[in-house]
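Engineer: here you go, sequence then predicted model.
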Amino acid sequence: MLDEIARFNQECWEALAQAGVEYSCPFLDLNVETARVKVDPEGMLGSLSGCNVLCLAAGGGQQSAAFALLGADVTVLDLTETQLQRDRDAAEHYGTSVTTVQGDMRDLSRFEGDSFDIVWQAHSLNFVPEAQEVFAQVSSVLRPGGLYRLSCTNPFIHGTWEDTWDGNGYPLSRQYADGELLGEDPHWEFSDPTGVRQRVRGPREFRHTLSTLINGLIGAGFAISGFWEEANGDIGAKPGSWAHFTAVAAPWITFWCRMGAA
């Protein structure tokens, strides 16, 4: 049973997916080499042949396609039917298979314990208010020694984007605390695959501070194996552009974690 936040975000993501937001566009030009880069840019994974992988709140036909090409048995859980259809479309394109499940990342009770070798979570944790709920669910379905890759918004800059350029920098003005981001235009503006600009209501978002993330992972039984900041912009780009902003501030962070022994 979805709660009010999940129902609201489900509707928003359905609209975003149907409007062609980039996260809903399947990766249809992968080979084994590029697939590996998509799901393991940090080089943390070995052979994936026969591994049971859960792409958590990661519909859209992107990571699922890459893992399947690398020989994994892939399950995708996502709130949104259109996102899951993209995964099925990608699997059909490559002649691979994928299991799609519609549901909330905070409830993995449909899966048996120790079901997965890897849980791969894209930038979705910030759409739920309590990170610890997700970590507890992930720990319940990962096998001992299994890997959890978590990417999320950098909490230090969450709510500060390229349009906040003031001539000198990108000022921080929000309180640094866990909680919902309020007081800004909730719409996402983007170009669809045909280049047409779209403006769609975005989902509710929540900041999780770095201490909440680290302590929550440790408390759920994970050992943090690596941490990365994704700052891959161009410092020479025009100030106020996404390329310049992402050179000055890392918008995303990534954890690789290993589940402790039972």
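Structural biologist: Right, received. Where do you want to start?
Engineer: from now on I want contacts and neighbour counts done on CA atoms only, so please keep to that.
Structural biologist: OK.
Engineer: so Thr254, which state does it fall into?
Structural biologist: The three-state label given to Thr254 by DSSP: H, G, I helix; E, B strand; the rest coil is strand.
Engineer: list the contacts of the spatially closest residue to it that is not a sequence neighbour.
Structural biologist: By the measure of C-alpha to C-alpha, 6 or more residues apart in numbering, the closest residue to Thr254 outside its immediate chain neighbours is Ser151, 4.3 Å from it. Ser151 is in contact with Gln121, Ala122, His123, Ser124, Leu125, Trp252, Ile253, Thr254, Phe255, counting by C-alpha atoms under 8 Å, 6 or more residues apart in numbering.
Engineer: put this next to the first one:
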Amino acid sequence: MDYTEINAETIDRWIEEGWEWGVPISHEQYAAALRGEWDMVLTPTKPVPKSWYPALSGADVLGLASGGGQQMPIFAALGANCTVLDNSPRQIESELMVARREGYQIQAIRGDMTKPLPFADASFDLIFHPVSNCYIEDVMHVWRECHRILKPGGLLMAGLDNGVNFLFDEDENEGEIRYSLPFNPLKDQRLMALLEKNDDGVQFSHTLEEQIRGQIKAGFQLVDLYEDTNGEGFLHEHGVPTFWATLARK
């Protein structure tokens, strides 16, 4: 089985177990967004600065690997024309459920971002891409495709794992480093066995060069960024940043 299909099945299981990134927003949260009371995250804890967002009324927005009914309903409440692409059937189901419940339209596509994205050149004003490319091996392909499908001047907001988490076991064991970087289970069967044992899907560490320089090489101008932590655990308690969020412009 292709590793991206393994990840889709894994995420579907996590959702059944109550995974926080698979819980759709409530009607009350949607109603609050209609009143202008909202925020969204690309990383575990820090809200995206409001200054990052363009005018959203009438904007064409793509949620890339952003299914689950958490961000797209807010974009819809703010007047955007929303499309979401996610490889998890359960995440797509949640998007469609919230859209039916709240009465807005969304184009929800089950798709694999390791493949060419099923959109024409210059289709979107904004791509919102929360932490998810840790589930794919080649992030450069994603940056090139994002650049292709954005309109001139369009924005890419991306949440990125900086790789530090891959040095440790899930419990972080008081900061004991257990693994080396890069973390690539397709090239090390011991890592694949570890991920299978923990039901973690197939995950990959990525470097600053891949994540941020990769956007620049794809043609983006880096506009802003911030760091975030895991939100809990040993590394968080010691203030160790484990994620970046970036804002880039085509």
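Structural biologist: Received, thanks. Note that the structure is predicted; figures quoted are calculated from it, not measured.
Engineer: using JSON lines, lay out the contacts of Ser151 of structure 1 together with neighbour count and distance to Gly219 of structure 1.
Structural biologist: As requested, the contacts of Ser151 of structure 1 are exported to JSON lines (neighbours: other C-alpha atoms under 10 Å; distance: C-alpha to C-alpha, whole Å):
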{"residue": "Gln121", "neighbour count": "22", "distance to Gly219 of structure 1": "18"}
{"residue": "Ala122", "neighbour count": "19", "distance to Gly219 of structure 1": "21"}
{"residue": "His123", "neighbour count": "17", "distance to Gly219 of structure 1": "21"}
{"residue": "Ser124", "neighbour count": "17", "distance to Gly219 of structure 1": "20"}
{"residue": "Leu125", "neighbour count": "24", "distance to Gly219 of structure 1": "17"}
{"residue": "Trp252", "neighbour count": "18", "distance to Gly219 of structure 1": "22"}
{"residue": "Ile253", "neighbour count": "18", "distance to Gly219 of structure 1": "19"}
{"residue": "Thr254", "neighbour count": "20", "distance to Gly219 of structure 1": "18"}
{"residue": "Phe255", "neighbour count": "19", "distance to Gly219 of structure 1": "15"}
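Engineer: give me the mean deviation of whichever strand or helix holds the residue nearest to Thr254 of structure 1 from structure 2.
Structural biologist: Using DSSP states H and E, Ser151 of structure 1 falls within strand 142-153. Strand 142-153 of structure 1 differs from its equivalent in structure 2 by a mean of 0.8 Å after superposition (mean C-alpha distance after the TM-score superposition for structure 1).
Engineer: what residues in structure 2 pair up with that strand?
Structural biologist: Using TM-score structural alignment, the residues of structure 2 aligned to strand 142-153 of structure 1 are 150-161.
Engineer: how far does that stretch sit from its chain's centre?
Structural biologist: Distance of stretch 150-161 of structure 2 from the chain centroid (C-alpha atoms, centre = their mean, to the nearest Å) equals 12 Å.
Engineer: separation between the nearest residue to Leu34 of structure 2 once chain neighbours are set aside and Ala99 of structure 2?
Structural biologist: Of all residues not flanking Leu34 of structure 2 in the chain, Ala77 sits nearest, at 5.3 Å (C-alpha to C-alpha, 6+ apart). Separation of Ala77 of structure 2 from Ala99 of structure 2 (C-alpha to C-alpha, to the nearest Å): 10 Å.
Engineer: and Leu235 of structure 2, by the same measure?
Structural biologist: 37 Å.
Engineer: now swap in Phe75 of structure 2 and tell me
Structural biologist: For Phe75 of structure 2 relative to Ala99 of structure 2 (C-alpha to C-alpha), the value is 11 Å.
Engineer: and if you look at Glu20 of structure 2?
Structural biologist: As judged by C-alpha to C-alpha, Glu20 of structure 2 and Ala99 of structure 2 stand 19 Å apart.
Engineer: helices of the stretch 1-150 of structure 1, start to end?
Structural biologist: Here the stretch 1-150 of structure 1 has its helices, by DSSP state H, counting those that start in this stretch, at 4-19, 32-39, 63-69, 81-94, 131-141.
Engineer: these: which one's closest to Leu172 of structure 1?
Structural biologist: Minimum separation from Leu172 of structure 1 across the helices of the stretch 1-150 of structure 1 (C-alpha to C-alpha) falls at helix 131-141, 23.0 Å.
Engineer: so for the closest one, what gets flagged as buried?
Structural biologist: Neighbour-count burial for helix 131-141 of structure 1, counted by 16 or more other C-alpha atoms under 10 Å, picks out Ala131, Gln132, Val134, Phe135, Ala136, Gln137, Val138, Ser139, Ser140, Val141.
Engineer: kind regards, and thank you for your time.
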